[in-house]
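1. what shape does this take:
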Amino acid sequence: MLETEEDIIQCIQEDEWMMDILRTVQTLELPDWWICAGFVRSKVWDLLHNFSARTPLPDVDVIYFDPANTCEQMEKEYEKQLNSMSSHIPWSVKNQARMHHVSDMPPYSSSVDGIAKFPETVTALGVKLNGSGHVVLTAPWGVRDVLKMEVRPTTYYLGSKKAVYNQRIAAKKWPEVWPKLKIFDTDGKLSIAHKPNVRKG
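-> All right, here's what the predicted structure looks like:
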């Protein structure tokens, strides 16, 4: 049963594939690093759907916070380093000290602040390893929505950024993979969920 933050942490600690990825990123010693978004969210939803096979990730989102060097090329260098260690992983590395430009927001104060400003509450999740090698979870909007499989916008996407949230939801097509999801629009109304034939096992 997945009911709490501690349950999420435990299921990740028991997943050797995820732990290997976390250990690999930890070796870079990036400032304020996390692996976020689908890396955590998809794991939770796969378990809640009783999938025996992992849903493939389009990328593994590694973030860090380094205001002293916001050159995008530095991110590419970190990706190269990660690829040299695990070439089969679709790495994506982003410095949150510059990502506010992409999101058209005021500067972020930390990686967790950047995570808090992701479009969906279920995406605003991050994990890393502490000095003892144990999983640490950050969830600025809590874990209720991801555990209830309810997709909602964060408050930053309820105003002028409504279209960004709506476009992402339409493009992601998450209910085609996880049919138990409930998608809420920016007015808090439950959208009509698509219930296609979904893979089993």
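2. make it CA atoms for all contacts and neighbour counts henceforth
-> Fine.
3. strands of the chain, start to end?
-> Using DSSP state E, the strands of the chain run over residues 34-36, 60-64, 91-95, 126-129, 135-138, 150-151, 182-183.
4. how about those, which one is nearest L48?
-> For L48, the closest of the strands of the chain is strand 150-151, at 12.2 Å, according to CA to CA.
5. just give me the neighbour total for V44.
-> 21 (other CA atoms under 10 Å).
6. can you list the strands of the chain in a markdown table and add mean neighbour count and distance to K172?
-> Shown next, in a markdown table, are the strands of the chain (neighbours: other CA atoms under 10 Å; distance: least, CA to CA, whole Å):
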| stretch | mean neighbour count | distance to K172 |
| --- | --- | --- |
| strand 34-36 | 24 | 17 |
| strand 60-64 | 22 | 16 |
| strand 91-95 | 21 | 18 |
| strand 126-129 | 22 | 19 |
| strand 135-138 | 18 | 23 |
| strand 150-151 | 18 | 12 |
| strand 182-183 | 20 | 12 |
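7. now the other sequence, so there's something to compare against:
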Amino acid sequence: MTTLETRLVDIIRADPALMQVLTTVRGLDLPDWRIFSGAVYQGVWNAQTGRPVGYGIKDYDLGYFDADTGWDAEDGVIKRVAAAFAPPLRDLVEVRNQARVHLWFEKRFGEAYEPLPDTDTALSRFVAPAFAVGVRLEADDTISVAAPFGLEDVFSMTLRPNPLRGVAKGWARAVASAWGRWPELTVIEPQGPA
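-> Model (predicted):
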């Protein structure tokens, strides 16, 4: 484990709500699952800026991968996850089968999206490398980290476009949202139109 991964794991373990989410989801035994995006990188930003644990975190994105791409199968998992939590977490854990993302992504976001082979591959398609981090609480209580771009941008609080894809149509909105809560961010704007 790298020094940054160790720091990330320490930050996660210090967040009671995130640890509750990780522990509860682990108990559900979902296939190829991770908690990713804001609930992870925003915890780092809070630690880096001295903000309280949980500041700015709007939800807990839960991705899992099930080859059954039917809506009924995903809806069953959504209901199962919701039943595992009491409010307020029940309303904050957002569940998506990564095997289904390509079915709705283009209509919702206006961009084509190739089918994914697994949950971790989804991270490589996120808007910015800083957003592309996922964690899972393993059976032995270790926290595994998936970060295809590394953790440097997360800890340096740098937002730059994902170099593996075109600039996301939602780039400006994502930057404005993050900057509004963490004005300490360094933003590297795309070279082409956003």
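8. now what about the TM-score between them?
-> Laid over one another, the chains give 0.85 as their TM-score (TM-score structural alignment, normalised by the length of the second structure), with 181 aligned residues with a CA RMSD of 1.9 Å.
9. got JSON lines for the strands of the first structure, with distance to P119 of the first structure too?
-> Formatted as JSON lines, those follow (distance: least, CA to CA, whole Å):
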{"stretch": "strand 34-36", "distance to P119 of the first structure": "13"}
{"stretch": "strand 60-64", "distance to P119 of the first structure": "15"}
{"stretch": "strand 91-95", "distance to P119 of the first structure": "16"}
{"stretch": "strand 126-129", "distance to P119 of the first structure": "14"}
{"stretch": "strand 135-138", "distance to P119 of the first structure": "16"}
{"stretch": "strand 150-151", "distance to P119 of the first structure": "10"}
{"stretch": "strand 182-183", "distance to P119 of the first structure": "13"}
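10. for R23 of the first structure, find the nearest of those strands.
-> Per CA to CA, nearest to R23 of the first structure of these: strand 126-129, 7.4 Å.
11. which part of the second structure matches that closest one?
-> Under TM-score structural alignment, strand 126-129 of the first structure corresponds to residues 134-137 of the second structure.
12. average distance between the matching stretch and the first structure?
-> Once fitted to the first structure, stretch 134-137 of the second structure is off its aligned match by 0.6 Å on average (mean CA distance after the TM-score superposition for the first structure).
13. list of residues touching that stretch?
-> Outside stretch 134-137 of the second structure, the residues within contact range by CA atoms under 8 Å, 6 or more residues apart in numbering are 22-23, 26, 33-37, 40, 120, 123, 143-147.
14. same question for stretch 49-63 of the second structure.
-> Defining contact as CA under 8 Å, 6+ apart, one finds that stretch 49-63 of the second structure is touched by 14-15, 17-18, 21, 33-39, 42-43, 46-47, 92-98, 119, 181, 184.
15. all helices for the second structure, in order.
-> Using DSSP state H, the helices of the second structure run over 3-13, 16-28, 38-49, 71-84, 89-92, 101-109, 119-123, 152-156, 171-181.
16. got these as a markdown table, with distance to A132 of the second structure columns?
-> Output for those, formatted as a markdown table (distance: least, CA to CA, whole Å):
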| stretch | distance to A132 of the second structure |
| --- | --- |
| helix 3-13 | 13 |
| helix 16-28 | 17 |
| helix 38-49 | 8 |
| helix 71-84 | 23 |
| helix 89-92 | 19 |
| helix 101-109 | 16 |
| helix 119-123 | 5 |
| helix 152-156 | 9 |
| helix 171-181 | 13 |
